[in-house]
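J.: no sequence on this one, just coordinates:
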């Protein structure tokens, strides 16, 4: 039998520290610990030394604590954050309740980003970068060494663009959306062109292409790049997105929040994973046989990149959608066949499916792009999702993303070190 919930408290009522502690079933010191973690807000008593607490907040925290005590964390100890943006279930994912693959294959990257930000479809949406921001970002990027990684370039460009925006500290929805629509094209324009530079107008995928490949793109190639961007806009609370929400919880401005995300994607288990898949795929294409390449990876103690995803027991829907679009590019056929051979060879022993990193590798190898191109595509695309999560977090109580450490060190008090 379930315990009955207490009757709702008066919405106008303030609780003393003692009353809040009794309702929560904790010591008074713990009530102030909740305040320091951002889980409760307090107000000083006029003319006194004590504090009062919003009865509704305390009641909500008490209910949450009871649920966690009864059922644990609910997800194997993982952090859970309420979001209206992306749902992943049954080998599919949805942006605001709409199938994300259908959105990505029917709409441009910019239109999908607008949908995620606002919940409204804006056909024909384009993003324009202010000339001042582009000039500042380009100068900063040009000062970096030639071997700088994509995340380095984009992080520096983001910081530089922030310095050119005096309104960056305005966290209102309209201001943050304005930042989103100018920052993303600024990042693309700041990247050095390797092919014929195009005007900084029109679809973002067209502007990004010449930063990734020297080849002249066909319509199918540009569509594949645009689809890849749209498929990668968001993917729930990935590691980089969580970093963005932590920054936004501390009320960092949108540029700083995006910088936090860019700092995380460099890891080989996140944004840089497509580069590893690119090199694997290129080795298979060069040797004409996946078996020795896969054997070499396993012998070296490395996992096979581009395979498996912890959120999808079956095939990653982003990979499936991108593979389908790549079939319209004649030059992609060898890479598509090699990717299929990699999956089939590995599946003899382990039932793994292709993930989006392998699909990105097919795109980058078949379109004459370097191994780092997938990381650039991922970062540019995900910037839209990061800003959507920052916007959502700005609407929450500040500093709520403050977990408690589980101390396992020496028991105090310890003597002072000599």
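T.: Yep, that arrived. Note that the structure is predicted; figures quoted are calculated from it, not measured.
J.: rest of the way, CA atoms for contacts and neighbours
T.: Noted.
J.: ok, how many other residues are close to residue 216?
T.: Burial of residue 216 is recorded as 12 neighbouring residues (other CA atoms under 10 Å).
J.: any idea how far it is from residue 27?
T.: For residue 216, the distance to residue 27 (CA to CA, to the nearest Å) stands at 68 Å.
J.: center of the chain - which residue?
T.: The geometric centre of the chain, computed from its C-alpha atoms, lies nearest to residue 241 (CA atoms, centre = their mean), at 3.5 Å.
J.: so who does that one touch?
T.: Counting by CA atoms under 8 Å, 6 or more residues apart in numbering, residue 241 touches 261, 385-386, 389.
J.: try it again with 7 Å
T.: With contact set as CA atoms under 7 Å, 6 or more residues apart in numbering, residue 241 has these partners: 261, 386.
J.: Use this one as the comparison:
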């Protein structure tokens, strides 16, 4: 249903943004509609304030197709009233602190130092299935055996031309953002937000992003069309060793989603405004480029290189601590123990001969911190750094792996958000400026 703006309400009601109940449209099972006055009574506000909630996206109204009145979902009004009472009572009245945003999702659950994709252990799933199949599971809840993603020639050519025009010093996120914009322009169906269309865009966008990145080594993609083989020559000049390729594929699958990280929240806000899938991926890349989100892998890579060059972790860790800097690659706010993604990657890296020095350096860093009573365990950034260092990749390679992998998760969250009420991601600001009226400057 399309929202309608600027229609006058009955009985002197103010302008509103609502949804009309079309002729012949049935109510949902168990749905109870109430009028404006009843909604105002439940909320403890004036009728005009009810429409302020509507304009902010906190309530949804429907216009009577015959009369001039509006109606509201009673359960939605009651939920808003409950939230308002909890916020007025303070943080002790709710498990969530005041102002904390909570978003319903059926994609990823994190609990007891494990995480799950649609209820399935994510580490087990990623260990047994390639990235493309894990992405399909996250998108549809169906495991598609042998899934492959193919870049349309027109989109790939447009993305490559756009990326080639960037300065040589451009970083991987710069290139990916430009590639997404070029691919969007090449897709005339990008504004179709139906699930089949969004999934079609996702299956073509991810290989387009990979194919638009410049090659740093000989392209040895093999004949199976796997995304990992397409990505490898964009990360490393070394031959794509099968065991190393398997670790890279595992990293992609493990990083597909991880609940509401900052970039994923940005994606859901964009999808709430009904931005097309290319735009929501751009929003995710924009947040990922922040130094507090996407740069951790690069920092961990450089730390491991320094440990290897200096022959030990102790002097390197000491310098970080003396400078008041956080040692990268350690600790995660969602896990009390070791990040399960790091555990899985370390186990897969163990048999790789070329990973031995970097793996030893990572363990030494964790050991030094443990001996000093810092209860921080390795996280996925440290494990990614072992992969990138041992396979001759650049420091920013971890960012590339993260961004490509997480694109699938961003699309999954966009699909979920497209099924929710539009513009619901609209928190209310708490004004702290000078009270009006103030003199003109």
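T.: Good, I have the coordinates. A quick note: this is a predicted structure, and the numbers were derived from the prediction, not measured.
J.: Map the residue nearest to the centre of structure 1 onto structure 2.
T.: Under the alignment defined by TM-score structural alignment, residue 241 of structure 1 corresponds to residue 264 in structure 2.
J.: how close does that match get to residue 105 of structure 2?
T.: Distance from residue 264 of structure 2 to residue 105 of structure 2, counting by CA to CA: 12 Å.
J.: For the longest helix anywhere in structure 1, give me the average deviation versus structure 2.
T.: Among the segments of structure 1 that qualify as a helix by DSSP state H, the longest is helix 373-394. Superposing on structure 2 and averaging over aligned pairs (mean CA distance after the TM-score superposition for structure 1), helix 373-394 of structure 1 comes out at 0.2 Å.
J.: which part of structure 2 lines up with that helix?
T.: The counterpart of helix 373-394 of structure 1 in structure 2, counting by TM-score structural alignment, spans residues 397-418.
J.: Enumerate every residue touching residue 424 of structure 2.
T.: 57-58, 272.
J.: my read is it is in a strand, agree?
T.: No - secondary structure assignment places residue 424 of structure 2 outside any strand; it is coil (DSSP: H, G, I helix; E, B strand; the rest coil).
J.: Which helix or strand contains the match of residue 241 of structure 1?
T.: If you go by DSSP states H and E, residue 264 of structure 2 is part of helix 262-272.
J.: Name the next helix or strand downstream of that helix, please.
T.: Per DSSP H and E, helix 262-272 of structure 2 leads on to helix 277-288 as the next helix or strand towards the C-terminus.
J.: those strands in the stretch 51-200 of structure 2, which residues are they?
T.: Taking DSSP state E, counting those that start in this stretch to define them, one finds strands in the stretch 51-200 of structure 2 at 61-63, 70-73, 108-111, 114-117, 120-121.
J.: how much does the third one stray from structure 1?
T.: What it means is strand 108-111 of structure 2. Using mean CA distance after the TM-score superposition for structure 1, the mean distance for strand 108-111 of structure 2 is 0.3 Å.
J.: again with the second one
T.: When structure 1 is superposed, strand 70-73 of structure 2 averages 3.5 Å from its matched positions, counting by mean CA distance after the TM-score superposition for structure 1.
J.: Would you mind listing the buried residues in that strand?
T.: 70-73 (16 or more other CA atoms under 10 Å).
J.: Tell me the residue in structure 1 aligned with residue 196 of structure 2.
T.: With TM-score structural alignment as the criterion, residue 196 of structure 2 pairs with residue 174.
J.: if I pick that match, what's in contact with it?
T.: With contact taken as CA under 7 Å, 6+ apart, residue 174 of structure 1 is in contact with no other residue.
J.: before we move on, back to that, next, the angle from the longest helix of structure 1 to helix 254-264.
T.: Taking axes from the mean of the first three to the mean of the last three CA atoms, to 10 degrees, one finds helix 373-394 of structure 1 and helix 254-264 inclined to each other by 130 degrees.
J.: Report the separation between the match of residue 241 of structure 1 and residue 288 of structure 2.
T.: Here the distance between residue 264 of structure 2 and residue 288 of structure 2 works out to 9 Å (CA to CA).
J.: can you check residue 416 of structure 2 too?
T.: For residue 416 of structure 2, the distance to residue 288 of structure 2 (CA to CA) stands at 20 Å.
J.: same deal with residue 308 of structure 2?
T.: For residue 308 of structure 2, the distance to residue 288 of structure 2 (CA to CA) stands at 28 Å.
J.: neighbour count winner among those two?
T.: For residue 308 of structure 2 versus residue 288, the count of surrounding residues by other CA under 10 Å is larger for residue 288: 23 against 17.
J.: Spatially, what comes nearest to the aligned partner of that one in structure 1 if we skip its sequence neighbours?
T.: Taking TM-score structural alignment as the criterion, the aligned counterpart of residue 288 of structure 2 in structure 1 is residue 265. Counting by CA to CA, 6 or more residues apart in numbering, residue 271 is the residue found nearest to residue 265 of structure 1 once chain neighbours are left out, at 4.3 Å.
J.: In TSV, list the strands of the stretch 51-200 of structure 2 along with distance to residue 184 of structure 2.
T.: As requested, the strands of the stretch 51-200 of structure 2 are arranged in TSV below (distance: least, CA to CA, whole Å):
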stretch	distance to residue 184 of structure 2
strand 61-63	33
strand 70-73	37
strand 108-111	27
strand 114-117	28
strand 120-121	33
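J.: Return the most buried member of those.
T.: Across these, the average number of neighbours (mean count of other CA atoms under 10 Å) peaks for strand 61-63, which reaches a mean of 24.
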